[in-house]
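Asks: Sequence first, then the predicted structure:
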Amino acid sequence: MGSVVNLEGKIYSCKHCQTHLALSEDIISKSFHTMNGRAYLFNNAVNISVGGHEERMMMTGIHTVADIFCVGCGSIVGWRYETVHEKAQKYKEGKSVLERIKISGPDGSNYGSDADDA
């Protein structure tokens, strides 16, 4: 496994192990929703491993997606769009969705259902 990439700037990281995953400037959309709540579409994500491809029915139709995992701790953090069949949705191809419940924001906040540990 290669070395872990450290990002600079406003960083989204794994909630469990704080491994850097993406930059806020790479957010394409904050309007995604999953069974676990809100999710963000990122232009680029780092320090992830990609699972097997599968056809999944989404709100915008059937897409070929792959779950993505944090390389630091192995937690599932979201998914990546591999193939998008709808022309209007093509911008999602190769992009990663990180679920807010699985990541910490740039200000250190957790968006999960757990109460803050403060």
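Replies: Good, I have the coordinates.

Asks: For the rest of this, base every contact and every neighbour count on C-alpha atoms.
Replies: Noted.

Asks: Quick check: what element follows the helix or strand harbouring Gly51 along the chain?
Replies: For Gly51, the element it lies in under DSSP states H and E is strand 48-58. Next helix or strand after strand 48-58 toward the C-terminus (DSSP H and E): strand 61-70.

Asks: Can you spell out which helices and strands pack onto that following strand?
Replies: strand 48-58, strand 76-84 (3 or more Cα pairs under 8 Å, 6 or more residues apart in numbering; DSSP states H and E).

Asks: and here's the other structure:
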Amino acid sequence: MRRTLVMAAAGLVLAAPAAAGQKHDLDADKNGQITRAEFDGHVAAQWADKDKNGDGQLTRDEAGAKDAADWTAADTDGNGTLSQAEFTAKKSAWFTRADTDGNGTLSTAEATAAKAAKPRR
């Protein structure tokens, strides 16, 4: 019973929402691991969802950014918007931190721990 509950909770993490009302399944092959390729595909889908006007830049409104410090850190060129490269770099850094064993994939435990480490606002 406990294992079933843990796996169900982990499944929610692996299918985290990318944008309001939309989901991009991070574990595309349903093997219980998120590979870098699966994650990168998820990030690309997030970008497409968020760049509503298609100008190749995300405003804070488009990104839904609430944390000014996070936004400033991600906006490496300081122009007030995020390019796709800046957006991808921020997400990639999260994956690297979450992959605590350095094997290039996120286990359910790693994904759960990483999401719990920084609560959504």
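Replies: Structure's in. What do you need? Only a predicted model underlies this, so the values are computations on that prediction, with no experimental measurement involved.

Asks: Got a TM-score for the two of them?
Replies: Once superposed, chain against chain, the TM-score is 0.28 (TM-score structural alignment, normalised by the length of the first structure); 62 aligned residues with a Cα RMSD of 4.7 Å.

Asks: re earlier: need the helices and strands packed on strand 61-70 of the first structure in TSV with mean neighbour count and distance to Ala22 of the first structure, can you?
Replies: TSV is the format used below for those (neighbours: other Cα atoms under 10 Å; distance: least, Cα to Cα, whole Å):
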stretch	mean neighbour count	distance to Ala22 of the first structure
strand 48-58	14	10
strand 76-84	21	11
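
Asks: Out of those, flag the one nearest Phe42 of the first structure.
Replies: In terms of Cα to Cα, the element of these nearest to Phe42 of the first structure is strand 76-84, at 9.4 Å.

Asks: That closest one: what's the following helix or strand?
Replies: Moving toward the C-terminus from strand 76-84 of the first structure, the next helix or strand (DSSP H and E) is strand 96-99.

Asks: If we ignore the residues flanking it in sequence, what's nearest Ala39 of the first structure?
Replies: Using Cα to Cα, 6 or more residues apart in numbering and skipping the chain neighbours, the partner closest in space to Ala39 of the first structure is Glu99 (4.2 Å).

Asks: Distance check, that neighbour against Arg80 of the first structure.
Replies: Using Cα to Cα, to the nearest Å, Glu99 of the first structure is found at 11 Å from Arg80 of the first structure.

Asks: residues of the strand or helix carrying Glu62 of the second structure that come out buried?
Replies: Using DSSP H and E, the element containing Glu62 of the second structure is helix 60-63. By 16 or more other Cα atoms under 10 Å, the buried positions in helix 60-63 of the second structure come out as Ala63.

Asks: which of the residues in the helix or strand hosting Ala85 of the second structure are buried?
Replies: Element membership of Ala85 of the second structure [criterion: DSSP H and E] is helix 84-98. Of the residues in helix 84-98 of the second structure, those with enough neighbours to count as buried (16+ other Cα under 10 Å) are Gln84, Glu86, Phe87, Thr88, Lys90, Lys91, Ser92, Phe95, Thr96, Ala98.
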